[in-house]
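Colleague: coords below, sequence missing:
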């Protein structure tokens, strides 16, 4: 099993364990620290979506920092089982909802609106262009996107990159709607 630690909030220093899985790249500590410095440390009351949950590092980090609800979507059965085990281990059941599913199907069918979406899909599979038209339907006014990609992104639909960083081969972006 691989592991990653939660770096802030009520579950700080707790270790999440997860299996190997194709395309699973947990967001490194340094990148998560930068992201939550950009967002602010307190996500009290936010509704978040971790669309390609993987290790759950981003979603559990948001819940640890006060998010009211974090929905995690994951398809791989072994990874999904690890997410459930980690949620139980840290006592996150009330704040975290874990679902097995496909990102496009979830975005197409949910009526829930989110304040923050973590979008870290497998690279070189064309996920971002396929998801882009579905995002406005699930985002609240003033919502924020966090996107990890294999290349730098200036925009994603109505959302423009307001902060950008690079760690190794990963480009990470904080995006806000242009008119907000």
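Modeller: Perfect, thanks for sending it. This structure is a prediction, so every number in the text was calculated from the model and none was measured. Residues are numbered from 1 along each chain as shown.
Colleague: Please make it C-alpha for all contacts and neighbour counts, starting now.
Modeller: OK.
Colleague: In three-state terms, how would the residue nearest to residue 56 when sequence neighbours are not counted be classified?
Modeller: Closest residue to residue 56 apart from its sequence neighbours, by Cα to Cα, 6 or more residues apart in numbering: residue 83 at 6.5 Å. Classification of residue 83 by DSSP: H, G, I helix; E, B strand; the rest coil places it in helix.
Colleague: Check residue 151 too.
Modeller: For residue 151, the assignment made with three-state DSSP gives coil.
Colleague: Tell me how many other residues surround it.
Modeller: For residue 151, the count of nearby residues is 12 (other Cα atoms under 10 Å).
Colleague: one more structure, for comparison:
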């Protein structure tokens, strides 16, 4: 899960199952492993159909494309690297994946824009950039989350993340040096 990304990765479930995503050879691009995606989408199975999703720091877009494949009503992809964003647009067009929109933008800058509330958010920033806390804060305070949103967070295994108190850990696991966790946002009282 380190180093350069492979040339293709497989979608593991839903209507696009076994389709391949072309992955550009970019430094630091780290696609979420198949077994982690399988576990995550097993956790999300009761809520993913019809969900509006945000794939922040999308990279390959594997998480968002899995969501589309499994019936999400739409996915907003945000990726700052123009080559990765174009590869994602090309993959969505080739797969005829409905409901995917790609913004070529820095995630922090994107979250300064006009908010849209999402029911599922994938938060998997580049590990070297340590963006979890500022991105989580903007998501929580900026109107980007529905009252009971689900937030997936992928991070280094031993990172001490500071996440909003309203985010309650639902499930977590690890694969190698990666920790993956699904949080549920508690509705404000």
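Modeller: Perfect, thanks for sending it. As the structure is a computational prediction, the values presented were derived from the model and not from experiment.
Colleague: Quick one: the strands in the first structure, in order.
Modeller: 2-5, 15-18, 47-50, 69-74, 96-100, 114-119, 139-149, 155-156, 159-167, 170-177 (DSSP state E).
Colleague: Just give me how far the fifth one sits from the chain centre.
Modeller: Just to be clear, that refers to strand 96-100 of the first structure. Put simply, strand 96-100 of the first structure sits 12 Å off its chain's centre (Cα atoms, centre = their mean, to the nearest Å).
Colleague: Show the contacting residues for residue 120 of the second structure.
Modeller: Neighbouring residues of residue 120 of the second structure by Cα atoms under 8 Å, 6 or more residues apart in numbering: 48, 51-54, 145, 149-152.
Colleague: what about the first structure, which of those residues hold up?
Modeller: Retained contacts for the contacts of residue 120 of the second structure in the first structure, judged by both residues aligned by TM-score structural alignment, their matches' Cα atoms under 8 Å, are 51-54, 145, 149-152.
Colleague: ok so, going back, out of the contacts of residue 120 of the second structure, give me the two with the largest separation.
Modeller: 48 and 145 (14.9 Å; Cα to Cα).
Colleague: I'd like the kept ones among the contacts of residue 120 of the second structure laid out as JSON lines, including distance to residue 10 of the second structure and neighbour count.
Modeller: Below are these laid out as JSON lines (distance: Cα to Cα, whole Å; neighbours: other Cα atoms under 10 Å):
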{"residue": "51", "distance to residue 10 of the second structure": "22", "neighbour count": "19"}
{"residue": "52", "distance to residue 10 of the second structure": "22", "neighbour count": "23"}
{"residue": "53", "distance to residue 10 of the second structure": "20", "neighbour count": "28"}
{"residue": "54", "distance to residue 10 of the second structure": "20", "neighbour count": "28"}
{"residue": "145", "distance to residue 10 of the second structure": "29", "neighbour count": "23"}
{"residue": "149", "distance to residue 10 of the second structure": "27", "neighbour count": "23"}
{"residue": "150", "distance to residue 10 of the second structure": "24", "neighbour count": "26"}
{"residue": "151", "distance to residue 10 of the second structure": "23", "neighbour count": "25"}
{"residue": "152", "distance to residue 10 of the second structure": "20", "neighbour count": "23"}
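Colleague: Of these, which is the nearest to residue 44 of the second structure?
Modeller: residue 150 (8.4 Å).
Colleague: Reformat the contacts of residue 120 of the second structure as CSV; add distance to residue 16 of the second structure.
Modeller: Output for the contacts of residue 120 of the second structure, formatted as CSV (distance: Cα to Cα, whole Å):
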residue, distance to residue 16 of the second structure
48, 15
51, 17
52, 18
53, 17
54, 19
145, 27
149, 25
150, 23
151, 23
152, 21
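Colleague: closest to residue 128 of the second structure among the residues you listed?
Modeller: Using Cα to Cα, residue 152 comes nearest to residue 128 of the second structure of the contacts of residue 120 of the second structure, at 18.4 Å.
Colleague: In contact with the closest residue to residue 6 of the second structure other than its chain neighbours, which residues?
Modeller: In space, and not counting its chain neighbours, residue 6 of the second structure is closest to residue 23: 6.5 Å by Cα to Cα, 6+ apart. Counting by Cα under 8 Å, 6+ apart, residue 23 of the second structure touches 5-9, 60, 84, 87.
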